[in-house]
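Visitor: this one's sequence-less:
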């Protein structure tokens, strides 16, 4: 009887030890289907249109298990960072204005989706300048804006195209380049006095929510040179992203957001709300859209 009991105890101990060993192996190696995911780095410019899609995509990818970092830089540095692998994703690439970067770094970066379409940009004036509706209307009247156009950083590719527009119409206008905030502050100071003013603008942007503005048409230069035609906003990625983070690549390949949602979020952020709160509210209110993007394939 004692011998039988000893055998039974030995068998039970062996089973218990095997179970502990198996459990320990799982703890050490983890679930092979849920291996640690890499850190993904987003490039972030100082444009207001970059913040909402970057925050939203970053939060969703964090929920999918990725660690997210942001690198703040001007557009040129963002593309350079993507080309050498320091930056994985840029959510705010304007086509055709920034097509030169895709062409320059075509071996290492690619456009993987269109975020939204029909985003216009160009010379902007307040609507009370009723006689100025096309860029050509400025010819011979440059003095009304003191021969000056307020603009964003000179290194932005859109500013290279803007110089071409000015040359195309042979306008006697000089660009004053600065940050987006400084440009808007200068333009707003003139509009507060209802003075004529010329500056660079784009949609989506809260400036169109705050002021009655119009983007000047650009018929001749658009038709002949393709300058400042309607833009699409693309998601750009380093070509190594698909192998590095296939789930993230698939999600971003299906990414879409409306320009109306963008402008509303930009206006809220510019109004003082925390970008994390604004973008989290969008996520909470648009889970159906997020699920649609995730399940697109």
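Guide: All right, it came through fine. The model shown is predicted, which means the values in this text are computed figures rather than measured ones. Numbering: from 1, shown residues only.

Visitor: please count neighbours and contacts with C-alpha atoms only from this point.
Guide: Fine.

Visitor: what sits against residue 42?
Guide: By C-alpha atoms under 8 Å, 6 or more residues apart in numbering, residue 42 lies in contact with 54, 68-71, 87-91.

Visitor: quick check: it is in a helix.
Guide: No - Residue 42: not assigned to a helix; according to DSSP: H, G, I helix; E, B strand; the rest coil it is strand.

Visitor: still on that earlier bit, could you dump the contacts of residue 42 into CSV with neighbour count and secondary structure added?
Guide: Converted to CSV, the contacts of residue 42 look like this (neighbours: other C-alpha atoms under 10 Å; DSSP: H, G, I helix; E, B strand; the rest coil):
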residue, neighbour count, secondary structure
54, 19, helix
68, 16, strand
69, 13, strand
70, 16, strand
71, 15, strand
87, 24, coil
88, 27, coil
89, 30, strand
90, 24, strand
91, 28, strand
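
Visitor: put this next to the previous one:
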């Protein structure tokens, strides 16, 4: 009667060994992508997580502030970030690029915009350039409206105020969420009140608000090309070597401004949609986009990645 017990013991050891190795293998496929609470970054990140999950990865969107996103990548607590707006984020991101703990990696959206804006009726009345803001300080109640505290755009505005650039020393920054700031802008525009706010494209605000981006930005503020920006996908040091297949996918995931504007407009028009649903709806109608994303990409088991993702679109 000893042999059967030995056989059972051997089977149990084998099962336990397989289980342990399975856990280790799955742990190696965990991918964390940091994101911030901006609609565009959320859409891109959720789409990336969805594609990665279809390939068999355990992927997660981690919502943090911009500074924490870089610290998380630097310490290995996050693997990637798809919302690196340059040059405006240079003051936060460059030190990590220089240390080598974060790789700037690949541009995912050229031709973006990130700078100060006003309702177009303000521009028509003479507020067209950074140097014009202080001239209309009383009309603006000496306030500039930003988004969440700690983001790079707010930091640039605070630096302009602290250094009295363009005569802005008397102004106060009003931080808020993206949604809160835009609600304030809409409220002001309905009453034809004056306001200067942080604007960017792509975003549905460009369709919903008759707005004008100010000229006069410098390399010390939002960049020397009037706030024209490129958005990058950053990855942590070592990620490409550890996860070459997932890295290939992220490298190929690009998002034209026109694509993002359409997705954001759909979100605004249909409040029941989530960013992921709106993104996937657009992707279904444009299969040429996701086919490029998945060229040469496999599942975690080495099978073609395109059919695996397309199954999730049914």
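Guide: Received, thanks. What you are looking at is a predicted structure, and each value in this text was computed from that prediction instead of being measured.

Visitor: tell me which of the contacts of residue 42 of structure 1 is nearest to residue 241 of structure 1?
Guide: Taking C-alpha to C-alpha as the measure, residue 241 of structure 1 lies nearest residue 88 of the contacts of residue 42 of structure 1, at 6.6 Å.

Visitor: doesn't residue 82 make contact with that closest one?
Guide: Yes - the criterion here is C-alpha atoms under 8 Å, and residue 88 of structure 1 meets it with residue 82 at 5.7 Å.

Visitor: which residues do those two both contact?
Guide: Residues within reach of residue 88 of structure 1 and of residue 82 at once, by C-alpha under 8 Å, 6+ apart, are 237-238.

Visitor: re earlier: okay if I get the contacts of residue 42 of structure 1 as CSV plus distance to residue 275 of structure 1?
Guide: What follows is the contacts of residue 42 of structure 1, written out as CSV (distance: C-alpha to C-alpha, whole Å):
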residue, distance to residue 275 of structure 1
54, 10
68, 16
69, 16
70, 14
71, 16
87, 21
88, 21
89, 19
90, 18
91, 16
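
Visitor: enumerate every residue touching the alignment partner in structure 1 of residue 146 of structure 2.
Guide: Taking TM-score structural alignment, the alignment pairs residue 146 of structure 2 with residue 151 from structure 1. The neighbours of residue 151 of structure 1, taking C-alpha under 8 Å, 6+ apart as the test, are 159, 175-180, 183, 199-200.

Visitor: just give me the neighbour total for the closest residue to residue 151 of structure 1 other than its chain neighbours.
Guide: Closest residue in space to residue 151 of structure 1, ignoring its immediate chain neighbours: residue 177 at 4.8 Å, by C-alpha to C-alpha, 6 or more residues apart in numbering. Residue 177 of structure 1 has 18 neighbours, counted by other C-alpha atoms under 10 Å.

Visitor: what span of structure 2 lines up against stretch 51-65 of structure 1?
Guide: Aligning stretch 51-65 of structure 1 against structure 2 (TM-score structural alignment) gives residues 42-56.

Visitor: outside of the matching stretch itself, list whatever touches it.
Guide: 33-36, 58-61, 82, 246, 250, 253, 255, 275-276, 279-280, 298-301, 305, 308-309, 312.

Visitor: now the equivalent of residue 205 of structure 1 over in structure 2: closest residue in space that isn't a chain neighbour?
Guide: Under the alignment (TM-score structural alignment), residue 205 of structure 1 maps onto residue 203 of structure 2. Nearest residue to residue 203 of structure 2, sequence neighbours excluded (C-alpha to C-alpha, 6+ apart): residue 261, at 5.6 Å.

Visitor: so which strand or helix has residue 103 of structure 2?
Guide: Using DSSP states H and E, residue 103 of structure 2 falls within strand 102-119.

Visitor: buried set for the helix or strand following that strand?
Guide: Per DSSP H and E, the first helix or strand lying C-terminal to strand 102-119 of structure 2 is helix 120-124. Within helix 120-124 of structure 2, the residues that count as buried by 16 or more other C-alpha atoms under 10 Å are 120-123.

Visitor: also stretch 289-298 of structure 2?
Guide: Of the residues in stretch 289-298 of structure 2, 289-291, 293-294, 297-298 count as buried by neighbour count, 16+ other C-alpha under 10 Å.

Visitor: neighbouring contacts of that stretch?
Guide: Residues contacting stretch 289-298 of structure 2 (C-alpha under 8 Å, 6+ apart): 55, 245-246, 248-250, 252-254, 283, 304-306.

Visitor: so what's the nearest residue to residue 37 of structure 1 once chain neighbours are set aside up against?
Guide: Nearest residue to residue 37 of structure 1, sequence neighbours excluded (C-alpha to C-alpha, 6+ apart): residue 66, at 5.4 Å. Taking C-alpha under 8 Å, 6+ apart, we find residue 66 of structure 1 in contact with 37-40.
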